[in-house]
Structure formats: C-alpha cells, structure tokens
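Colleague: sequence? don't have it. structure:
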C-alpha cells in the first residue's frame, strides 16, 4: 500500500521556486495515484488568488497547474483560514473552488492523518 503524502506549500507564488516545486510534486504524485493532499499555509495562500499577472514579474503563471490538480486525481486540497485572514485573502473568491478551509486545530489533525509530510 502506498504511503500517503501531505505537501504544505508556504511560499508566495513569485517569491522563489518553492510554490512551483510544490505543485510539481503534487501533480507527479497524483499521476502515480499516490494518496496526496496539498495544504496552502502562510504566504502559500497567495497562490490561490485568481487572475494574477505572472508576466508583470517575468514568471510563468501557476494557475494552469492549480487547475490541473483535479485532473491528476489530487482532490484533498486545504487552505489555512488563519493564514488567509491574516493576509486579507477572501476564501470565497479563490482560483480553486473545492478547498477545505481549516483552522489551526484541524491542521494538526490533518498532518496526523498523513504518513509523510513535506513543507516547501
């Protein structure tokens, strides 16, 4: 039986390679039917803001990768309610609709559910 993996994405989309690498890992895991979840925490919640202009910062847009998650079987998607609130990110208007909004206690329980956890 495959071990489950939770990837915690904590970087803003344009602050470095971490956000892209997190999405690449999750997509690869999904392609191989690995039980995988993705939690957007801290500045990682900025990845979920719709209609970002990647060209303005000379980067590749991450929105296509986000939209591909369900096609790769990645359905366990989570966002930290506290991180979103602290950064003024409204959870009702994000690029992904099927996100579970979790508080701190719920995140601790979520981490315990997975065999392995990677933070980027």
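Modeller: Cool, the structure landed. Note that the structure is predicted; figures quoted are calculated from it, not measured.
Colleague: contacts and neighbour counts: CA atoms only from here.
Modeller: OK.
Colleague: Could you count how many residues lie near residue 13?
Modeller: 25 (other C-alpha atoms under 10 Å).
Colleague: what helix or strand does it sit in?
Modeller: Secondary structure assignment for residue 13, by DSSP states H and E: no helix or strand.
Colleague: How about residue 8?
Modeller: strand 5-9.
Colleague: for that strand, packing partners?
Modeller: The helices and strands touching strand 5-9, judged by 3 or more C-alpha pairs under 8 Å, 6 or more residues apart in numbering; DSSP states H and E, are helix 18-31, strand 36-40, strand 116-119.
Colleague: Next, the buried residues of the helix or strand that comes right after the second one.
Modeller: The one in question is strand 36-40. Going down the chain from strand 36-40, the next helix or strand is helix 63-68, by DSSP H and E. For helix 63-68, burial by neighbour count (16 or more other C-alpha atoms under 10 Å) applies to 63, 66.
Colleague: The structure to be compared is supplied as follows:
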C-alpha cells in the first residue's frame, strides 16, 4: 500500500506528530511505501527544531525528521500560507529538506495519492 501522511496538528496540540512518526515506522516495517509527508495548518510547527516535548511524553516530529531517510521517506511538503501565517521558515539542517508549495499545488498533489492518513 502507498500511504501519504497529512499532518495538520502541531506537536503541542495533541499526539498527532508522535502518531505520524509511529505510523511511518510501522508502515515501512510492514512493507508499505510512504509517498510523502504533508505539513499543513499547525502541522508546520513540526519543522521547528529544539522543541522540548518530553514533558508531554511525546516525541517531537522534528527530532525524528532526520530519520525519515532511514525509512525511505524522501518527500516532505509544506504549505506556504501555513508557514507565513505562523511566521515560520522551512529552513532545516535535516537530510530531508521540505519543499514549500502553495495550497493549490498541494491540493493537486493530494489528488494523485493512493491513501491519505490525516493526523
């Protein structure tokens, strides 16, 4: 199965980013392909490094982003408007560099996905 992960929630809203990471790991171990990770709305906060989520008992997505390469996830897309509304940048030193797209381009890519898991 080919999966796409749509992360809409920030790491402090609830466990969406932690669940996304666990889903990626489990899906890859089961032989499924992760076609991409889309960060949208508050999901763009997953790009911020140095977030301390330990007190919440969850793993921050950014802490795991470098490991996406190990799970053959090469495509991370970020909504440009979501970044701008939150005064964030896509800059990261992780091996998987997010590609910033406008909402129309993200919607166009979503149409071509087999299965989308929204968190």
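Modeller: Noted; the coordinates are in hand. Remember, predicted model here, so these are calculated numbers, not experimental data.
Colleague: With both chains overlaid, what TM-score comes out?
Modeller: The TM-score (TM-score structural alignment, normalised by the length of the second structure) is 0.84; 116 aligned residues with a C-alpha RMSD of 1.8 Å.
Colleague: thinking again about what came up before, superposed on the second structure, what's the mean shift for the strand holding residue 8 of the first structure?
Modeller: Superposed on the second structure, strand 5-9 of the first structure shows a mean distance of 0.8 Å to its aligned residues (mean C-alpha distance after the TM-score superposition for the first structure).
Colleague: That strand vs strand 36-40, what angle?
Modeller: 20 degrees (axes from the mean of the first three to the mean of the last three C-alpha atoms, to 10 degrees).
Colleague: Which residue range of the second structure does strand 5-9 of the first structure align onto?
Modeller: Strand 5-9 of the first structure corresponds to residues 3-7 of the second structure when matched by TM-score structural alignment.
Colleague: Give me the contact list for the matching stretch.
Modeller: The contact list for stretch 3-7 of the second structure (C-alpha atoms under 8 Å, 6 or more residues apart in numbering) reads 16-17, 20, 32-40, 43, 113-119.
Colleague: Would you mind listing which of these are buried?
Modeller: 16-17, 20, 33-40, 43, 116, 119.
Colleague: got the contact list for residue 49 of the second structure?
Modeller: Here residue 49 of the second structure is in contact with 62-63, 92 (C-alpha under 8 Å, 6+ apart).
Colleague: try 10 Å
Modeller: 60-63, 65, 91-94 (C-alpha atoms under 10 Å, 6 or more residues apart in numbering).
Colleague: For those residues, which ones persist in the first structure?
Modeller: With both residues aligned by TM-score structural alignment, their matches' C-alpha atoms under 10 Å, the contacts of these that the first structure also has are 62, 92-94.
Colleague: This completes my enquiry, with thanks.
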